[in-house]
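>>> Let's see this in three dimensions:
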Amino acid sequence: MTEEEARAWLAARNVPRGTLDRLAQFADLVRREGANQNLISASTMDQMWARHIVDSAQLLDSAGEGDWLDLGSGAGFPGLVIALVGERPITLVESRAKRIAFLRQAVDVLGVANRVAVFGGRAEILPDRKYGVITARAFAPLPRLLAIAHRFSTPKTTWVLPKGRSAALELEEVAGSWQGSFGIVPSVTDSEAAIIVARDVRPGRS
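Presented below is the predicted three-dimensional model:
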């Protein structure tokens, strides 16, 4: 997907002009912060709309209802994009101090503090609470991710997990140890990448 195609994808979904402006503002924040810390790969800076913004926004198409939990939020992908495009309440979980500071600054600048909470710390110490949607981008391999995050889910929770080219392999790794309704959705930004979508996730029978 090119940058032009990414903008066309958002336009086809009738994303409001004001939201597009805030997405552009967010992209500028990420670029500027790149001088202080490596938020995203330098090689993708010129592909911000395709590789990061649309790659995040597409997760809304597979998500169910309810508040959103984003583990390992990093630069705010997908969490802050979801908050902007989907106007969804979301908790961003990040353990690295510089990135926590960036996320909190971005939340304030973008004016989304009314629906975005930033938890600074490891997911393992996040207080118990149930969420309608759980996502994680480059957070952990699927077996570890499910083990860490299962306590935040219910049988109705939708797990929307961008996994690049490793989706099928990671699903094989949890076969037997985890049960539920697991599926793979192709990514709109990369023909070789995929998203794992799951519901009713629960530990397998020993």
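>>> all contacts plus neighbour counts: C-alpha atoms, from now on.
Fine.
>>> count of neighbours near Glu87?
The local packing of Glu87 (other Cα atoms under 10 Å) involves 14 other residues.
>>> again, but for Ala138
Here the number of neighbours of Ala138 (other Cα under 10 Å) works out to 14.
>>> Any figure for the gap between it and Gln47?
18 Å (Cα to Cα, to the nearest Å).
>>> Also Leu84?
19 Å.
>>> Between those two, tell me which one has more neighbours.
More crowded of Leu84 and Gln47, by other Cα under 10 Å: Leu84, with 23 against 16.
>>> What sits closest to the more buried one if chain neighbours are left out?
What sits nearest to Leu84 in space, not counting adjacent residues and going by Cα to Cα, 6 or more residues apart in numbering, is Thr19, at 6.4 Å.
>>> Quick check: that neighbour touching Gly86?
No - with contact defined as Cα atoms under 8 Å, Thr19 does not count as touching Gly86 (9.8 Å).
>>> for comparison, sequence B:
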Amino acid sequence: MVDNGFSNGLNVSRETLEKLEIYLATLKKWNPRINLVSKTTISEAWNRHFVDSLQIFDLASTTFGWESWCDFGSGGGFPGLVVAIAASDRKQHTQVTLIESDQRKCTFLREVARACDVAVTIKNVRIEEVPALGSCVVSGRALASLTKLLEFSEKHRDPDGICLFHKGQSVHKELEEALQNWKLDYKLHPSLTDDGASIVEIGAFQRGK
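Have a look, this model is predicted:
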């Protein structure tokens, strides 16, 4: 088994690691054809994509009890499909929904889910077209501005749920812009994979200053 320090600081089972190795092998096979992630990050995929995804699963698990999770613009499955694998191996009865408008990427997601024997719901539509999901947790990575993510979340998150969004060095600027039109109860969690990045956790929010 290849670990590469992957489990350091994270609660990752041996079964999860084995499934993620299958995931990585499938990613390497498919990526040249449909560009699921940047080619420059493949060699660092454990840290750049898998640990980066698992850290928000651990964050949600320690701060919030949840039964449903919605991932916006899932792309190559980060973080949503990694969350589904980790939740399954911890015997959490969780409904994970992946929303991705690109049909080819949805085909990849289904292939990984099949190979890893994990149950997920994959919706091959635009986020705006999905009926309200009422999810306990919503996530999004490398997808849109914080303001846009809040618009999506307003429809799809349960009022008592949380949002967990990966953000890079622009996080403070995006927060400043969002606060011009939204009232937010938020926290910033330092990323485990990038010194300049953060996970934005949002509790209560509503339109207006």
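>>> circling back to that earlier point, what helix or strand is the residue of the second structure sitting at the aligned position of the residue nearest to Leu84 of the first structure located in?
Under the alignment (TM-score structural alignment), Thr19 of the first structure maps onto Thr16 of the second structure. Thr16 of the second structure is part of helix 14-34 when elements are defined by DSSP states H and E.
>>> Would you mind finding the match for Phe108 of the second structure in the first structure?
In the first structure, the residue matched to Phe108 of the second structure (TM-score structural alignment) is Phe102.
>>> Sketch out the strands for the second structure, chain order is fine.
Using DSSP state E, the strands of the second structure run over residues 68-72, 95-99, 121-123, 135-140, 157-167, 182-190, 198-207.
>>> Distance of the most centrally placed residue in the first structure relative to Thr91 of the first structure?
Centroid check for the first structure by Cα atoms, centre = their mean gives Pro78 as the closest residue, at 3.2 Å. Distance of Pro78 of the first structure to Thr91 of the first structure, computed by Cα to Cα: 11 Å.
>>> Mind listing the shared neighbours of these two?
Listed as contacting both Pro78 of the first structure and Thr91 by Cα atoms under 8 Å, 6 or more residues apart in numbering are Asp70.
>>> Enumerate every residue touching the closest residue in space to Trp66 of the second structure that isn't next to it in sequence.
Excluding the flanking residues, the one nearest Trp66 of the second structure by Cα to Cα, 6+ apart is Cys136, at 5.5 Å. The contact partners of Cys136 of the second structure, by Cα under 8 Å, 6+ apart, come to 66-69, 157-158, 160-162.
>>> ok, so of those, who is nearest Ile122 of the second structure?
Nearest to Ile122 of the second structure among the contacts of Cys136 of the second structure, counting by Cα to Cα, is Trp69 at 12.0 Å.
>>> before we move on, back to that, in the first structure, what residues pair with the helix or strand that the helix holding Thr16 of the second structure is followed by?
Remark: after helix 14-34 of the second structure, the chain's next helix or strand is helix 45, criterion DSSP H and E. Using TM-score structural alignment, helix 45 of the second structure lines up with residues 48 of the first structure.
>>> and what of stretch 163-177 of the second structure?
Alignment of stretch 163-177 of the second structure against the first structure: residues 159-173, by TM-score structural alignment.
>>> Would you mind confirming that Ser95 of the first structure is in contact with Gly121?
Yes - if you go by Cα under 8 Å, Ser95 of the first structure and Gly121 touch, sitting 4.2 Å apart.
>>> Tell me the residue in the second structure aligned with Ala193 of the first structure.
Per TM-score structural alignment, the equivalent position to Ala193 of the first structure in the second structure is Ala197.
>>> burial count for the nearest residue to Lys155 of the second structure once chain neighbours are set aside?
Using Cα to Cα, 6+ apart and skipping the chain neighbours, the partner closest in space to Lys155 of the second structure is Ala132 (5.6 Å). Neighbourhood size, Ala132 of the second structure [other Cα under 10 Å]: 15.
>>> can you tell me how far Ala132 of the second structure sits from Arg157 of the second structure?
8 Å.
>>> Tally up the residues packed near Pro190 of the second structure, please.
By other Cα under 10 Å, 14 other residues sit near Pro190 of the second structure.
>>> Spit out the contact partners of it.
197-199.
>>> how about Trp30 of the second structure, what's its match in the first structure?
In the first structure, the residue matched to Trp30 of the second structure (TM-score structural alignment) is Glu33.
>>> Go ahead and confirm that match touches Ala42.
No - counting by Cα under 8 Å, Ala42 is not a contact partner of Glu33 of the first structure; they are 11.7 Å apart.
>>> Compare neighbour counts for those two and give me the winner.
The residue with more neighbours, out of Glu33 of the first structure and Ala42, is Glu33; 16 against 11, by other Cα under 10 Å.
>>> who are the neighbours in contact with that one?
By Cα under 8 Å, 6+ apart, the residues touching Glu33 of the first structure are 39, 102.
>>> just Gln95 of the second structure next, same as before
Gln95 of the second structure sits next to 67-69, 120-121 when contact means Cα under 8 Å, 6+ apart.
>>> same thing but at 6 Å, please
Taking Cα atoms under 6 Å, 6 or more residues apart in numbering, we find Gln95 of the second structure in contact with Ser68.
>>> before we move on, what about Phe78 of the second structure?
Ser53.
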